[in-house]
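Visitor: the following comprises the amino acid sequence and a computationally predicted model.
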Amino acid sequence: MKTGLSKKQKATNIYFNEADGMIEVCTYNTALKNRLTVYAAKYPSECRLIDNDENGCLTFEIKKGRLSFKLTAPYSEKRRKAASDLAKLNTDNLKRK
């Protein structure tokens, strides 16, 4: 029998409204949880852990203005090819020594 949550159920949810000064982030994403945990420890007046559901989801409360979204334009075919060619030239950086 399968236990636990599926990847589809492991969502990151971000809640905020115009009235409150705080943003709530609920996430299963390990990298994001680690970043938020370090940030909360370093800046407790800006961010704090408010819930741990014991199923792998952590919920943080962060002051507005501290969390941002970066929108990037899609790469042109020329830029995508240039990045691919550069990566192919530098495959030695990926090999373990």
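Guide: Perfect, thanks for sending it. Residues are numbered from 1 along each chain as shown.
Visitor: every contact and neighbour count from this point should use C-alpha atoms.
Guide: Will do.
Visitor: now do the SS call for Thr37.
Guide: Here Thr37 takes the helix state, with states given by DSSP: H, G, I helix; E, B strand; the rest coil.
Visitor: correct me if wrong: it contacts Asp51.
Guide: No. Between Thr37 and Asp51 there is no contact under C-alpha atoms under 8 Å: 11.9 Å.
Visitor: try it against this one:
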Amino acid sequence: MIHLMKYEKETILLTNESDDAWSIYTFNPGLKRKLAAYARQYPDQRRLTASTQEGSETYEVSKARVSIRLTAPYSEEHRKAAEERAKQMNVDKSSQG
């Protein structure tokens, strides 16, 4: 097995306007687990089309089943408020134990 550097381990989503599916090529372990779990639950919606010794997998997934979501960055105020809530939750949990 060839050892690849992190920057060589890509994730590529590929499609064109006439296709009904996305081709998803990835080395990402989390994404591969999600796609495998999805395949077990919905085998007609996705299929593994290739895998390599280096660890990549390529899946074909129906376009109707894939969504790309972009989120706006948090404001500094929102980030600090979330940090304080998380700290308070940790304090509450540690006092219960």
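Guide: That came through, no problem. What you are looking at is a predicted structure, and each value in this text was computed from that prediction instead of being measured.
Visitor: picking up where we left off before, neighbour-wise, which of Thr37 and Asp51 of the first structure wins?
Guide: Taking neighbours as other C-alpha atoms under 10 Å, Thr37 of the first structure and Asp51 compare with Thr37 leading, 17 against 12.
Visitor: show me what contacts the more buried one?
Guide: Thr37 of the first structure makes contacts with Leu49, as judged by C-alpha atoms under 8 Å, 6 or more residues apart in numbering.
Visitor: now check the second structure for the residue matching it.
Guide: In the second structure, the residue equivalent to Thr37 of the first structure is Ala36, according to TM-score structural alignment.
Visitor: all strands of the second structure, in order?
Guide: 11-14, 21-26, 46-51, 57-62 (DSSP state E).
Visitor: ok, the match of Thr37 of the first structure to Glu77 of the second structure distance?
Guide: Computed as C-alpha to C-alpha, to the nearest Å, the Ala36 of the second structure to Glu77 of the second structure distance reads 38 Å.
Visitor: also Ser94 of the second structure?
Guide: 26 Å.
Visitor: among the strands of the second structure, which comes closest to Pro73 of the second structure?
Guide: For those, proximity to Pro73 of the second structure was assessed by C-alpha to C-alpha; strand 11-14 is nearest, at 22.4 Å.
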